[in-house]
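Enquirer: Task: produce atomic coordinates for the following.
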Amino acid sequence: MLVRIFPFLEWLKDYNFAKLKADAIAGLTVALVLIPQSMAYAQLAGLPSYYGLYASFLPPMLAALFGSSRQLATGPVAVVSLMTSASLSPLATAGSDSFIAYAILLALIVGVFQFLLGVLRLGLVVNFLSHPVVNGFTNGAAIIIATSQLSKMFGVSVDEAHHHYETVIRVIEAAIHYTHWPTFIMGVAAFIIMFGLKKINPRIPNVLVAVAITTAISWAIGFENDMRVDISRIQSPKVHEMIATFNKTLNDISELSKQRTENTKLMEEAKKNNNKIDMLNIKRNEEVLNVNMEELK
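Expert: Below you'll find the model as predicted:
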């Protein structure tokens, strides 16, 4: 019974140096792949990159000790990241403190459900999902994930549309006129490194090497250009006005995001109390907030 709860007790009995060496190599291999992968998945979920690192190092350790399968990969995955972003985007602005808090809460709730499904032995429910459905969902997610990175590839920024394909069209239109060529060249170089290393030696962690090389190049040439200049050094009054307007807009958007988050909480309370008048007022406030947000954008 104890071994079923703590599976690692079984393989600790005959653990030796040879197995430790093999585990060390396996751990290093997983880390080399997981570090850049988890950072990308965090961005896909609308979170800062370093949150991907937080989410990637603990699950594999727990899975190694308590997991029942040695082949099952444990950690952040693209589809879950995509669904996280889609679920939380209506509630808060991606990357904001509220968004991060919602993401942590969502992860906790999903974890509780997964734990209960495991305890109740309900994994067999997956058998009712037909293969074409799973294939369609996976391929659709892959297309969305790939196309969602086009703006980063071309170095352009566009407003997100109601439908994903509309956002992609906006990105393509922006890329035709405003492609940031250094960013595009850096992206192409990363692809060349990854595919080239895969052809030369598939055992080389091509993604990590590409990240390391492009990061080193970026640092060496000052690609980020993250400089802080006092606004008083800018002489053009027009530029002063543009910066002031931009900063004010950012502050207004942040304030509206907080109001929208608070409005969502009030709506939940109104629904719980079945207060239809409050629900109508809150819905009206939400529409006003959305209009104001669109005007600021």
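
Enquirer: CA only for contacts and neighbour counts going forward, please
Expert: Fine.

Enquirer: What about residue 289, how many residues nearby?
Expert: Residue 289 sits with 18 neighbouring residues when counted by other C-alpha atoms under 10 Å.

Enquirer: Would you confirm that it contacts residue 260?
Expert: Yes - counting by C-alpha atoms under 8 Å, residue 260 is a contact partner of residue 289 at 6.9 Å.

Enquirer: which residues sit against stretch 285-297?
Expert: The contact list for stretch 285-297 (C-alpha atoms under 8 Å, 6 or more residues apart in numbering) reads 159, 249, 252, 253, 256, 259, 260, 263.

Enquirer: Adding distance to residue 99, write these out as TSV.
Expert: What follows is the contacts of stretch 285-297, written out as TSV (distance: C-alpha to C-alpha, whole Å):
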residue	distance to residue 99
159	18
249	20
252	17
253	14
256	14
259	13
260	12
263	15
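
Enquirer: structure for this one too, so we can compare:
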Amino acid sequence: MIGRLLPGLAWVRRYDRTALQGDALAAVIVTIMLIPQSMAYALLAGLPPEVGLYASMAPLLAYALFGSSSTLAVGPVAVVSLMTAAAVGDLAAVGTPEYRGAALALALISGLFLVILGVARLGFLASLLSHPVISGFITASGLLIAASQLKHILGIEAGGHTLLELLQSLGAQIDAVNGPTLAIGAGATLFLFWVRGSLKPLLVRAGLGPRLADSLAKAGPVAAVIVTILLVDQLALQAHGVAVVGAIPQGLPPLALPPLDPELWRQLLPAAVLISVVGFVESVSVAQTLAAKRRERIQPNNELLGLGAANIAAGVTGGYPVTGGFARSVVNFDAGARTPLAGVMTAAGIGLTALLLTPLFHQLPKATLAATIVVAVLSLVDLGALKRTWVYSKADFAAMAATIAVVLGAGVEAGIVTGVALSLVLFLVRASRPHMAVVGQVPGTHHFRNVKRHAVVTSPQILSLRVDESLYFANARWLEDRLYDMAVADPALRHVVLSCAAVNDIDASALESLEMLNERLEAAGVRFHLSEVKGPVMDRLKRSDFLAKLTGQVFLSHYDALAALDPETTQKASAGSRPERSAATL
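Expert: You can find the predicted model right below:
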């Protein structure tokens, strides 16, 4: 019972010392990684740095209770932070109480929407976002986020919601670049790139164990934070124009409801839905990948509840929308996390930081946080996916390229909507023109293959076809016309046999088209037959009068159909020598 209500507690009965050690080590490493990262992402969302810390506490506790992954690390992430800034920035000015209130409301709305999806068991709806669209969206968002952080690294004022606007704004202010800020920002960026790619191998060669070396490498952002804080303090760089984080309130997150203004909620709802779906897809993909390595299972509907609870918790504790982060989840997994208790311990570590250590970040340069974001998001950029997708599928490439172009040219919300819409359109186009092949018998076998790909035997009086798609309203009329045109084109034809081996469903529109096709073929003196109809499909056909009006028969197998309608040709083909196996596809 408890396992169903609170799946995150399923680990309690099997918890032991080994799991505790793994969880504790993972919590320490993720906490060190998350402190600068969460503050940086809050600034990306247009919020004070402490909001990032708040969004890394209560959401972790809520997910630990309701989520199904043992290693997913929930908190602020770059893409959701960018989407938050885009959604809230249209309603209020950055730095105002209204802006912060709208961010809280956005988190609460997102959480409620995810919970509703989870209760209704609608996790499958996330499949509307195809992988090329998600890949294109993340790639474009990474480029947009990196461009948006250049102003902090250069020490200038710039803004814009699109890549062109950002670049034009940066170009207009390029003469005002602050030298000390650029030195800190560029130095921190280069250092973090070096840490990410080269520090671990260097430490291993120096004699450290791989696990310790990896842990030290993950602490690179903390080293950058400490060094740059000391530089600003010792060299009085704030007086030379270096922007710093400033005072960060000490204490745990406040408990308060966000604004409950109906008009505000109505305006935020579309963005909340997009943030929820994008965050859910990203989280589930990461959680499933990590779970597979330990032969564990993820329940998508429980993930909806877990992420929904996390966002509701963020909305009432001073945070903003959160989701499962790829980088920190992988770190959590690699560091040895065994259960959601690792997330609880991480929340405790962030809580202690908010209570005791925030004064230490007063002189933290914003350029350092910007460098942290740039290095994190550029690792998500995968321009090579464009080439791979182009080679494999031009239609998927179109969806990916359109998503990238619109995100960069019009903004994140327009980009993801465009990608989803284009994916659905391309799906309908493909489904409305299903693959259909004329098939013949492979000599010496009872198998039937495409006449264009294999050396097969066909009967002059039988049109033998295979359709590789379920039949429904989008393709029914096309299939009806195509079959009829092929049948009447040959005066010697007496039978049409449609193999339904790949047909999993026939909806009412398709049934009507089959009935019309049956009548049209009968008028042309051609009988219409079906073969290999699946049980559920046959059950539905029996509930109509189609079978009673069918001019032909329904055969158990395609071979049975050809053997009954043209036994001489079928027997000769069966007795013939079997050709060498073809490497062609079916």
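
Enquirer: From the contacts of stretch 285-297 of the first structure, pick the one nearest residue 279 of the first structure.
Expert: Residue 279 of the first structure has its nearest neighbour among the contacts of stretch 285-297 of the first structure in residue 263, at 10.2 Å by C-alpha to C-alpha.

Enquirer: the strands in the stretch 301-450 of the second structure, which residues?
Expert: Using DSSP state E, counting those that start in this stretch, the strands of the stretch 301-450 of the second structure run over residues 323-324, 436-441, 448-450.

Enquirer: Show me the helices in the stretch 351-500 of the second structure, by range?
Expert: Ranges of helices in the stretch 351-500 of the second structure, per DSSP state H, counting those that start in this stretch, are 366-378, 384-392, 394-410, 412-432, 476-488.

Enquirer: Find me the equivalent region of the first one in the first structure.
Expert: Read that as helix 366-378 of the second structure. The counterpart of helix 366-378 of the second structure in the first structure, using TM-score structural alignment, is absent.

Enquirer: Which strands and helices lie in contact with that helix?
Expert: Contact here means 3 or more C-alpha pairs under 8 Å, 6 or more residues apart in numbering; DSSP states H and E; on that basis helix 366-378 of the second structure packs against helix 17-44, helix 131-154, helix 179-194, helix 220-235.

Enquirer: can you check the fourth one too?
Expert: Identification of packing neighbours for helix 412-432 of the second structure by 3+ C-alpha pairs under 8 Å, 6+ apart yields helix 78-89, helix 131-154, helix 262-293, helix 394-410.

Enquirer: Go ahead and name everything in contact with the first one.
Expert: It stands for helix 78-89 of the second structure. Outside helix 78-89 of the second structure, the residues that reach it (C-alpha under 8 Å, 6+ apart) are 41-42, 44-46, 99, 102-103, 106, 138, 141-142, 145, 161, 268, 271, 275, 279, 320-323, 373, 377, 411-413.

Enquirer: go on, stretch 187-202 of the second structure?
Expert: Contacts for stretch 187-202 of the second structure (C-alpha under 8 Å, 6+ apart): 210, 213-214, 216-218, 220-221, 224, 368, 371-372, 374-375.

Enquirer: now these: which count as buried?
Expert: Among these, the ones that count as buried by 16 or more other C-alpha atoms under 10 Å are 213-214, 216-218, 220-221, 224, 368, 371-372, 374-375.

Enquirer: which of the residues you listed lies closest to residue 76 of the second structure?
Expert: Nearest to residue 76 of the second structure among those: residue 372, at 13.6 Å, using C-alpha to C-alpha.

Enquirer: quick one: the closest one and residue 51 of the second structure, what's the gap?
Expert: According to C-alpha to C-alpha, to the nearest Å, residue 372 of the second structure and residue 51 of the second structure sit 17 Å apart.

Enquirer: same thing with residue 512 of the second structure?
Expert: 59 Å.

Enquirer: With residue 272 of the second structure instead?
Expert: For residue 272 of the second structure relative to residue 51 of the second structure (C-alpha to C-alpha), the value is 18 Å.

Enquirer: Tell me which residue of the first structure matches up with residue 44 of the second structure.
Expert: Residue 44 of the second structure maps onto residue 44 in the first structure, by TM-score structural alignment.

Enquirer: ok now do its match, which residues does it touch?
Expert: 78, 81, 82, 85, 145.

Enquirer: For the last one, grab the count of nearby residues.
Expert: Other residues within reach of residue 145 of the first structure by the criterion other C-alpha under 10 Å amount to 17.

Enquirer: quick one, what contacts it?
Expert: Residue 145 of the first structure neighbours (C-alpha under 8 Å, 6+ apart): 44, 78, 82.
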